[in-house]
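Engineer: next come a sequence and a model predicted from it.
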Amino acid sequence: MAPLQQTPAQAQQPPRPSKKPTPNLSKSKTSDRPSPSLSPAYTLDTHGFTVLKHASALCSPPYTRESWNDHNLRKANHYPEIEDLMLKVTGAKKIMILGGIARTRLHREPVPPKPEDVQKRIATGNNTYPAFVADRPRVKGFEENESQGPAKKPHIDFGPVGARSTLRNWRQDIADEAADIIAAEEEAERLPGGIKENYKGRRWGMYGTWMPLSQVKRDPLAFAEWRSVKDEDLVRYVLRPPGINGPYETDIKLAKAGAGHKWYWCKDQMPDEVTVLKFDSESEKPGSDVAGGIPHYSFHLDGSEDKPPIESLEVRVVAFW
């Protein structure tokens, strides 16, 4: 990893007011540049993130920006690239794509749902998710009527409960691959100390990759060092997405303010610079020093108000050892 440098203090302003918990971002973030090699395990395991050099075929001719909107082109090009990259980065034996999110517009604060809509979501599943397709990765944000803006609330994509329920419910082929893991977890859960102290199955983990589709000039992605975020800094937020057996309960973790949080970002990030963030089952073992999930979000960059919206693609995967 290249040397780290402090960014100007004005480079971070707190997100717009929200009822959800957000961190105090008055302190400087650190700029993190990509590793020139595929040997960043020390940063994934100790910090929970890394930034890698990787140029997607879809970023070069004959492909154009519009090529990213084509599911078949992403399936034939980008998904295999991510699988190969993550195999090399993690040392896992198998990588499976969960899905992705394209972000192509400016941020808008969400409108609170009506009470009757909340009840409908509880009954039918969270309708902000893409339509359920049982046999392929779920992706949202590429269709005009489902455009997504940058995520402005610091969050972790999966809490431990959410990761386990996703493993079981997201897609049938993933649940089949994880059958031995699920059985080992259920056996451990029946014993005193539960999964944390008794799990003997193989290692698995969930990761997110994030790459811009053009150079980042506004709303860059920031990510917090794992060791600097305490459990008491996190609040569980429950979701009910559709699954192979109907809607199921999962969760994300939202980050509250924390004076000790250490935030990093990749200044002027380019399309061939891929950020990798993680959740790892190894982090829950007693005495483990392996990083678990880390908070991340897009922050406001002073002086960027006249810049076009950031365009990015996030792909989430599950890794099996």
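Structural biologist: Cool, got the structure. Numbering: from 1, shown residues only.
Engineer: only C-alpha atoms for contact and neighbour calcs from this point on.
Structural biologist: Fine.
Engineer: once you drop chain neighbours, what's closest to residue 298?
Structural biologist: Leaving aside its chain neighbours, residue 298 sits nearest to residue 221 (4.4 Å; criterion: CA to CA, 6 or more residues apart in numbering).
Engineer: how many residues are close by that neighbour?
Structural biologist: 23 (other CA atoms under 10 Å).
Engineer: surely it is in contact with residue 312?
Structural biologist: No - under the criterion of CA atoms under 8 Å, residue 221 is not in contact with residue 312, lying 10.0 Å apart.
Engineer: so what sits against both of the two?
Structural biologist: Here residue 221 and residue 312 have no joint contacts, going by CA atoms under 8 Å, 6 or more residues apart in numbering.
Engineer: and residue 83, which of the three is it?
Structural biologist: helix (DSSP: H, G, I helix; E, B strand; the rest coil).
Engineer: ok, now how distant is it from residue 45?
Structural biologist: 19 Å (CA to CA, to the nearest Å).
Engineer: mind checking how far the residue nearest to residue 298 is from residue 238?
Structural biologist: 23 Å.
Engineer: ok, residue 315 next?
Structural biologist: 21 Å.
Engineer: how about residue 100?
Structural biologist: In terms of CA to CA, residue 100 sits 19 Å off from residue 238.
Engineer: cool, and residue 94?
Structural biologist: 29 Å.
Engineer: repeat for residue 84
Structural biologist: 32 Å.
Engineer: again with residue 298
Structural biologist: 21 Å.
Engineer: between the two, who's got more neighbours?
Structural biologist: The residue with more neighbours, out of residue 298 and residue 238, is residue 298; 21 against 15, by other CA under 10 Å.
Engineer: touching, that one and residue 222? I think so.
Structural biologist: Yes - contact status for residue 298 versus residue 222: in contact at 6.0 Å, counting by CA under 8 Å.
Engineer: host element of residue 118?
Structural biologist: helix 115-124 (DSSP states H and E).
Engineer: after that helix comes which helix or strand?
Structural biologist: strand 138-140.
Engineer: what packs against that following strand?
Structural biologist: strand 94-103 (3 or more CA pairs under 8 Å, 6 or more residues apart in numbering; DSSP states H and E).
Engineer: now do the nearest residue to residue 312 once chain neighbours are set aside against residue 174, distance only.
Structural biologist: Nearest in space to residue 312, with sequence neighbours left out and distances taken as CA to CA, 6+ apart, is residue 212 at 4.0 Å. Relative to residue 174, residue 212 is positioned 27 Å away (CA to CA).
Engineer: okay, those two: which has more neighbours?
Structural biologist: Taking other CA under 10 Å, residue 212 and residue 174 do not tie; residue 212 has more neighbours (23 against 18).
Engineer: this is the comparison structure:
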Amino acid sequence: MKAFTYQRPASVQEAVAAVRANPGARFIAGGTNLLDLMKLHVETPAHLVDVNRLGLDRIETTPEGGLRIGAMVRNADLAAHEGVRRDYALLSRAIAAGASGQLRNKASTAGNLLQRTRCPYFYDRAMACNKRTPGSGCAALGGHTHNLAILGASEHCIATHPSDMAVAMRALDAAVETVDADGATRVIPIAALYLPPGTTPHLETSLRRDELITAVTLPPPLGGVHVYRKVRDRASYAFATVSVALVAHLKNGRVSIGRMAFGGLAPAPWRREESERMPEGASAADIADSVLAGARPTAHNAYKLALVRRTLAATMAHVQDIQSQGART
């Protein structure tokens, strides 16, 4: 790991000012992703600004009836929160599907949303990667693409976003609150947080360098049945090959889609809202075909097309099972 300096600011404003004043600075929260990247010299920040002790660790009800989740709320605490389990079960289930208990105890809400791709070519400094070194090329395009993107990618990058939590947040229409060194605040819908790779895959979010996420907000609860299904190469502690976050209702014996987002398919959580508005009675296959419109698979990951269809069908069938059993959701 390359040498760096370290700062533990006493306030949010001191933290964002420190990052602006140091061109090589990065915020550090749980460090579950950044420290790994530093050990591999994929990221080499000259200065770390620790945001763990800034009071950003509370979960509160909003005046509108939603939730405001502090940026430093730990994943384990968020998943176990009574209000989240009751009203946003999709989020609780997505968090439980990700990583180990030890990592969930340390990882933060904002950090989870901002974690970087697990594309093997991004991690291997001997390989060309436009995300790691802009303009160097993308070795993945001619390499092994088993778990890389089939949607939303570009000729410059086909990496996927690794977060399970982000998929649930996208389905729930979350937004992030931020502040910068000028004291300016923003509320960014999660749909606008992630940037498509285009010709600049190293620019992953719409955040400015000195802009700190202070909270994530959720709108009032949606109701319905919440299911998160994750398919992966091994039974636990693996990133999604395909995942689906589904909020649904049962109407006339049929599953009606309320909200739906997918992981493992694209550089960001994938949601196609027109697929949620398909006619009542549309089959899982028809809905999946709508979700997959414009997909550009490679020879190695074309299997994801069938896997999306099967995973969505299994998830919708699970909704029917829950309803028929009268289970609480």
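Structural biologist: Looks like it came in fine. Treat the numbers as computed from the prediction; the structure is a model and nothing was measured.
Engineer: fetch the TM-score of the aligned pair.
Structural biologist: Laid over one another, the chains give 0.26 as their TM-score (TM-score structural alignment, normalised by the length of the first structure), with 153 aligned residues with a CA RMSD of 7.0 Å.
Engineer: what about residue 198 of the first structure, distance to residue 186 of the first structure?
Structural biologist: From residue 198 of the first structure to residue 186 of the first structure the distance is 10 Å (CA to CA).
Engineer: what about the two, which has more around it?
Structural biologist: The residue with more neighbours, out of residue 198 of the first structure and residue 186, is residue 198; 18 against 14, by other CA under 10 Å.
Engineer: ok, the more buried one touching residue 188?
Structural biologist: Yes - counting by CA under 8 Å, residue 198 of the first structure touches residue 188, with 4.9 Å between them.
Engineer: tell me, how many residues neighbour the nearest residue to residue 89 of the second structure once chain neighbours are set aside?
Structural biologist: Of all residues not flanking residue 89 of the second structure in the chain, residue 226 sits nearest, at 5.9 Å (CA to CA, 6+ apart). Residue 226 of the second structure has 25 neighbours, counted by other CA under 10 Å.
Engineer: name the SS class of residue 226 of the second structure, please.
Structural biologist: Going by three-state DSSP: residue 226 of the second structure is strand.
Engineer: from residue 309 of the second structure, how far off is it?
Structural biologist: Residue 226 of the second structure is 19 Å from residue 309 of the second structure, by CA to CA.
Engineer: could you do residue 111 of the second structure as well?
Structural biologist: With CA to CA as the criterion, residue 111 of the second structure and residue 309 of the second structure are 31 Å apart.
Engineer: higher neighbour count, those two?
Structural biologist: residue 111 (24 against 19).
Engineer: helix or strand right after the helix or strand where that one lies?
Structural biologist: If you go by DSSP H and E, residue 111 of the second structure is part of helix 109-114. Using DSSP H and E, the helix or strand that follows helix 109-114 of the second structure in sequence is helix 120-123.
Engineer: so which other helices or strands are in contact with the helix or strand following that following helix?
Structural biologist: Proceeding N to C from helix 120-123 of the second structure, the next assigned helix or strand is helix 164-171, under DSSP H and E. Secondary-structure packing of helix 164-171 of the second structure (3+ CA pairs under 8 Å, 6+ apart): helix 89-96, helix 109-114, helix 190-193, strand 242-251, strand 254-263.
Engineer: what angle do the first one and strand 242-251 make?
Structural biologist: Between the axes of helix 89-96 of the second structure and strand 242-251, defined by axes from the mean of the first three to the mean of the last three CA atoms, to 10 degrees, the angle is 160 degrees.
Engineer: give the buried residues for the longest helix seen in the second structure.
Structural biologist: Criterion DSSP state H: the longest helix present in the second structure is helix 303-325. Within helix 303-325 of the second structure, the residues that count as buried by 16 or more other CA atoms under 10 Å are 304-305, 307-309, 311-313, 315-316, 318-320, 323.
Engineer: of these, which is the nearest to residue 249 of the second structure?
Structural biologist: For residue 249 of the second structure, the nearest member of the buried residues of helix 303-325 of the second structure is residue 319. The distance, counting by CA to CA, is 7.9 Å.
Engineer: contacts only, for that closest one.
Structural biologist: Counted by CA under 8 Å, 6+ apart, residue 319 of the second structure has contacts 225, 227, 248, 249, 250, 255.
Engineer: what's the farthest-apart pair in those?
Structural biologist: It's 227 and 250 that sit farthest apart of the contacts of residue 319 of the second structure, by CA to CA, at 13.3 Å.
Engineer: which one of those two is surrounded by more residues?
Structural biologist: residue 227 (25 against 16).
Engineer: which non-adjacent residue is nearest the more buried one?
Structural biologist: residue 246 (5.3 Å).
Engineer: straight-line length of stretch 197-208 of the first structure, end to end?
Structural biologist: 26 Å.
Engineer: residue 48 of the second structure in helix, strand or coil?
Structural biologist: Secondary structure, three-state DSSP: residue 48 of the second structure is strand.
Engineer: residues near residue 194 of the first structure, how many?
Structural biologist: 14.
Engineer: any idea how far residue 187 of the first structure is from it?
Structural biologist: From residue 194 of the first structure to residue 187 of the first structure the distance is 9 Å (CA to CA).
Engineer: ok, residue 71 of the first structure to residue 103 of the first structure distance?
Structural biologist: Distance, residue 71 of the first structure to residue 103 of the first structure, by CA to CA: 15 Å.
Engineer: so which of these two has more stuff around it?
Structural biologist: Taking residue 71 of the first structure and residue 103 together and counting by other CA under 10 Å, residue 103 has the greater number of neighbours (24 against 13).
Engineer: right, and that one touches residue 313 too?
Structural biologist: Yes - taking CA under 8 Å as the definition, residue 103 of the first structure is a contact partner of residue 313 at 6.4 Å.
Engineer: buried residues, stretch 168-188 of the first structure. List them.
Structural biologist: Result for stretch 168-188 of the first structure [16+ other CA under 10 Å]: buried residues 168-175, 178, 181-182, 184-185, 187-188.
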